[in-house]
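Pasting a predicted model and its sequence here:
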Amino acid sequence: MADNSKIDEVLSTLDENLPQSLDRLMEFLRIPSISTDPAYKDRVRQAADWLCAELASLGFEASVRDTPGHPMVVAHSQKGDRRPALFYGHYDVQPVDPLELWDRPPFEPEIQDTPNGKVIRGRGSSDDKGQLMTFVEAARAWKEIHGSLPSDLVLLFEGEEESGSPSLRPFLRENAAELRAGIAMICDTSLYADGRPAITTQLRGLYGDEIILRGADRDLHSGGFGGLAANPLQVLVDILSGIKDADGRITLPGFYDGVEELTEELRADWEALGFDAGEFLSRVGLKHPIGERGRTGLEMVWNRPTFEINGITGGYTGEGFKTVLPAEARAKVSFRLTGAQNPGKIRDSFRAYVRARVPADCAVEFQDHGASPASRMDISDPAFAAAKAALTEEWGREAAYIGAGGSIPIAGDFKEILGMDTMLIGFARDDDRIHSPNEKYDLESFAKGARSWVRILAALS
């Protein structure tokens, strides 16, 4: 546990300066740094310059680094013999469409009163400018009181996260010696569902593919050809339906190679969360869990691989009715991967499975939609226990090690390219409406998030 005498004054200063911290965040949020739209290229650069100037004002050695796309912001604190840590966030934001569903202009942020407390309303407030600034404000308070930070830091802020991070991996490789640290920290995650602080220690990987199955040289009348000619849509449905068995397990040969069971420590942490799968589903109008038999709800969404059909098309889908055998059928599918599953081997197995079941009169092709492996962090690293204790102290509730069903590829990139594990610590909530109209970030998340980073920085020292 960190020495509280070293951080109490920092925490008090942070609390006293909260209005000024919010003013800075509001200024940052007003910059429409939409990375996916070329029309906003200059505004993305403006956000990078703004962030660089803020860090330089705190004594960081900060610079804006050009890439083939949007720039990176890189900053260093004092360089000493202490184990450095790398902190990552992104300053770009999602587009705002549909604009008519916003209650106020998305780049005119404000503090609002809601039945659940005060919130910061505006695009980027939660994803990821508000989260990023919790760390910057924690560093500011440390510098104001002690003149330096308790830990050596490397900061990396990206401007392309919301557009697929095309420049990130090349940048990491080209600057590996400069960026490599003892541990990485990412703030682009959430509290647990009930507001309990958490460290995400594992992420599922992802492999996406598209199948195009073709039969006759044109759509056929089902009265003249039905029952005789191959129907690509029927063939495709039959193939896809066989990929899961009655117990919810995936039937592809070798699919479960590399899938790992939970450690006893993680299993105990997850059981203590009291997750109710039925209640979770009730939030989206469902109530009956399905999935792999014999697995808990959290195992199914955090620690087990999946196969999902994300979209399927073929034949006539317009108004009215048209009795045809379609000439072509398409399906988009995805696999969430866990443990040490190899995305390339899963792709090969899946495509071989499909090809083996395509009739002689049909032809199949595939369109790759990307792949990334799962990430699992080594929580035996003392940094994890130190950060967990710091979060527990700040929030007054035992912090948990949790998983995430989605994918954050940069965590895997840090492991693969820089050789370091990542602590994913964030303070967003499930109702923050990220990527949607009326995005918000709880004022409590911002204030206590900054206080949490003060404690974590002290603990890591």
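Done, it's in.

From now on I want contacts and neighbour counts done on CA atoms only, so please keep to that.
Fine.

tell me, what residue is most central in this protein?
Ile408 (4.1 Å; CA atoms, centre = their mean).

show me what contacts that one?
When contacts are counted by CA atoms under 8 Å, 6 or more residues apart in numbering, Ile408 touches Leu203.

Okay, it and Gly254: tell me how far apart.
Distance of Ile408 to Gly254, given as CA to CA, to the nearest Å: 25 Å.

Helix or strand: which one has Leu262?
Using DSSP states H and E, Leu262 falls within no helix or strand.

Could you count how many residues lie near the closest residue to it other than its chain neighbours?
Nearest residue to Leu262, sequence neighbours excluded (CA to CA, 6 or more residues apart in numbering): Asn303, at 7.5 Å. By the measure other CA atoms under 10 Å, the count of residues near Asn303 is 26.

For Val237, pull up the helix or strand it's in.
Assigned by DSSP H and E, Val237 belongs to helix 232-241.

Now the element after that helix, going C-ward?
helix 264-272.

Show me what counts as buried in that next one.
Within helix 264-272, the residues scored as buried using 16 or more other CA atoms under 10 Å are Leu266, Asp269, Trp270.

Identify the residues contacting it?
Leu298, Ala400, Tyr401, Ile402.

How far away from the center of its chain is stretch 275-291?
From the chain centre to the centre of stretch 275-291 is a distance of 22 Å (CA atoms, centre = their mean, to the nearest Å).

what distance separates the start and the end of it?
Counting by CA to CA, you get 16 Å between the two ends of stretch 275-291.

before we move on, what about stretch 217-234?
Criterion CA to CA; first-to-last residue distance in stretch 217-234 is 17 Å.

Ok, stretch 438-447 next?
Chord length of stretch 438-447, first to last residue, is 20 Å (CA to CA).

Run the chain-centre distance for it.
Taking CA atoms, centre = their mean, one finds stretch 438-447 lying 18 Å from the centre of the chain it belongs to.

Below is an additional structure, to be compared with the one above:
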Amino acid sequence: MTLDAVLARIDETLPQSIDRLMELLRIPSISTDPAYRADCARAADWLVKDLESLGFSARAAATPGHPMVVGHGGEGGRHILFYGHYDVQPVDPLDLWDRDPFDPEVQDTPKGRVIRARGSSDDKGQLMTFVEACRAWKSVHGALPGKLTIFLEGEEESGSPSLIPFMRDNAAELTAELALICDTSMVSPGVPSIAGQLRGMLKEEFTLHGPRIDLHSGHYGGPALNPLREIARIIASFHDETGRVAVEGFYDGVHEVPEALKRQWETCGFDEKDYLESVGFTRAHGEAGYSTLEQQWARPTLEINGLWGGYQGAGSKTVIPSEAHCKITCRLVGDMDAADLRRKLRAHVEARLPQDARITWDGHLDGAPAAVMDTSRPEFEAARQALSDEWQREAVIVGMGGSIPIAGYFKEILGMDAMLIGFANDDDAIHSPNEKYDVESFHRGIRSWARILARIA
């Protein structure tokens, strides 16, 4: 009955919960643009006041960048930390928005009611699901549902430069028994999902240098080394005809998906046809022999993100360029080592350089390993059951193709496992114009956290 009362309170106060979210969404907390520095601080202060109203002891902790919001409240046998981020992506191109991105509105669409605004899904709407669950619990019981720490970052959308130093300097304060992260999506609409693994990331950028200056293609065409031709040849060597990465040792540390997990993925509600057709594909183009979900969640990749050189203006300019440039990212899985892979990738490129060509590498790009959660912990099954009860659909343990470094940092720096549960949908247009968050996701997300906390706090 105590949980039922909390759920009823969530239903009764949904309009007020939406109003509070709208208030937060009106603050343009774009972390990457210095022009919005004061707005990021304003968003942090807003969250501190809101947490204090629930009985948390909260503060906006200064960093060299934007503030970290830290709040402590409640008591109980198990200490749980919740992480989210209050900063948002830039809104450009503004002319593609149907309305002011920081003037939120609840809209009726053919698929249901949505909250339209920048940050509505990524991540203000998501983080407020947890805060609102705590609010309802406090309203019914007069106390928070256990010993909680809330940790809200203000630089996630701009590379988190202050995050690692802050976590190291405040490790004793932030360390808990389990971290909860709400910055993910559901595998399919209405299918509650817990992320069991995340791919890591390696970034690389190199320049292939040829002649000392751009050359006249009539005077030197033929005898000259053309950097664009050579870089194309090198790039073509990265994959074989089956889509497998051909860099020697690339798959060191990669593990096959266990059959039991693979079977669960096969029945998780993922619509491959819709997934592919939504971006104009008729079939998957990845590594042969693996399903679309395996390619997305459990296999490493090497992608060319940018390739340029020579004349790119209007008309024609008959030059052989002196340089060609390439940007690469690799998604990592399992026990792949980012530093080791960087050496292998560079060795592959440099072994294929022709005479009179040289390579320079950008030495300031980062890498992070994959994160694999300990899904054998009892909290995962408890959360899965709670989600299944709320959504009336069996919750699933899924992988994620993207990278959320904070999950790995919690393990590496604070020694604690993370559980990632989010209620976004793939069509929320995060980072894009007209971002939205389904009202159902917001409402059921609040109810879901109340159910989860009732089981694990």
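Everything's here; your move. Owing to the predicted nature of the structure, the values given are computational and were not obtained by experimental measurement.

Fetch the TM-score of the aligned pair.
Once superposed, the chains reach a TM-score of 0.97 (TM-score structural alignment, normalised by the length of the second structure), with 456 aligned residues with a CA RMSD of 1.4 Å.

So which of the contacts of helix 264-272 of the first structure are in helices?
Among the contacts of helix 264-272 of the first structure, the residues falling in helices (DSSP state H) are Leu298.

would a markdown table of the contacts of helix 264-272 of the first structure with neighbour count be doable?
Formatted as a markdown table, these follow (neighbours: other CA atoms under 10 Å):
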| residue | neighbour count |
| --- | --- |
| Leu298 | 21 |
| Ala400 | 24 |
| Tyr401 | 24 |
| Ile402 | 22 |
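
Using JSON lines, please lay out the contacts of helix 264-272 of the first structure together with distance to Asn231 of the first structure.
Shown next, in JSON lines, are the contacts of helix 264-272 of the first structure (distance: CA to CA, whole Å):
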{"residue": "Leu298", "distance to Asn231 of the first structure": "39"}
{"residue": "Ala400", "distance to Asn231 of the first structure": "51"}
{"residue": "Tyr401", "distance to Asn231 of the first structure": "49"}
{"residue": "Ile402", "distance to Asn231 of the first structure": "45"}
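
Farthest pair within the contacts of helix 264-272 of the first structure?
The largest separation in these, counting by CA to CA, is between Leu298 and Ala400 at 13.3 Å.

Does the counterpart of Gly408 of the second structure in the first structure belong to a helix, a strand or coil?
In the first structure, the residue matched to Gly408 of the second structure (TM-score structural alignment) is Gly412. Three-state call for Gly412 of the first structure (DSSP: H, G, I helix; E, B strand; the rest coil): helix.

in the stretch 101-250 of the first structure, which spans are helices?
Counting by DSSP state H, counting those that start in this stretch, residue ranges of the helices within the stretch 101-250 of the first structure are 129-146, 168-174, 176-179, 222-225, 232-241.

For those helices, state which one has the densest average packing.
Among those, the stretch with the highest mean neighbour count (mean count of other CA atoms under 10 Å) is helix 129-146, at a mean of 23.

average offset between that helix and the second structure?
Compared with the second structure after fitting, helix 129-146 of the first structure has a mean deviation of 0.7 Å; criterion: mean CA distance after the TM-score superposition for the first structure.

Check the spacing between the aligned partner of Arg263 of the second structure in the first structure and Trp453 of the first structure real quick.
Aligning on TM-score structural alignment places Arg263 of the second structure opposite Ala268 in the first structure. Noted for Ala268 of the first structure: a distance of 26 Å to Trp453 of the first structure, by CA to CA.

next one: Ala387 of the first structure
9 Å.

Leu153 of the first structure too?
Remark: distance between Leu153 of the first structure and Trp453 of the first structure (CA to CA) = 13 Å.

With Ser77 of the first structure instead?
16 Å.

same question, Asn116 of the first structure
Computed as CA to CA, the Asn116 of the first structure to Trp453 of the first structure distance reads 24 Å.

More neighbours: those two, which one.
Neighbour count, other CA under 10 Å: between Asn116 of the first structure and Trp453, Trp453 has more, with 23 against 7.

in which helix or strand would I find the more buried one?
Under the criterion of DSSP H and E, Trp453 of the first structure resides in helix 443-460.

Touching, Met68 of the second structure and Leu47? I think so.
No: contact criterion CA atoms under 8 Å: Met68 of the second structure and Leu47 do not qualify, at 10.4 Å.

ok, residues contacting stretch 295-309 of the first structure?
Stretch 295-309 of the first structure is touched from outside by 202-204, 243-244, 250, 259, 261-262, 270, 275-277, 289, 291-292, 331-339, 403-405, with contacts defined as CA under 8 Å, 6+ apart.

That's all I had, so thanks and see you.
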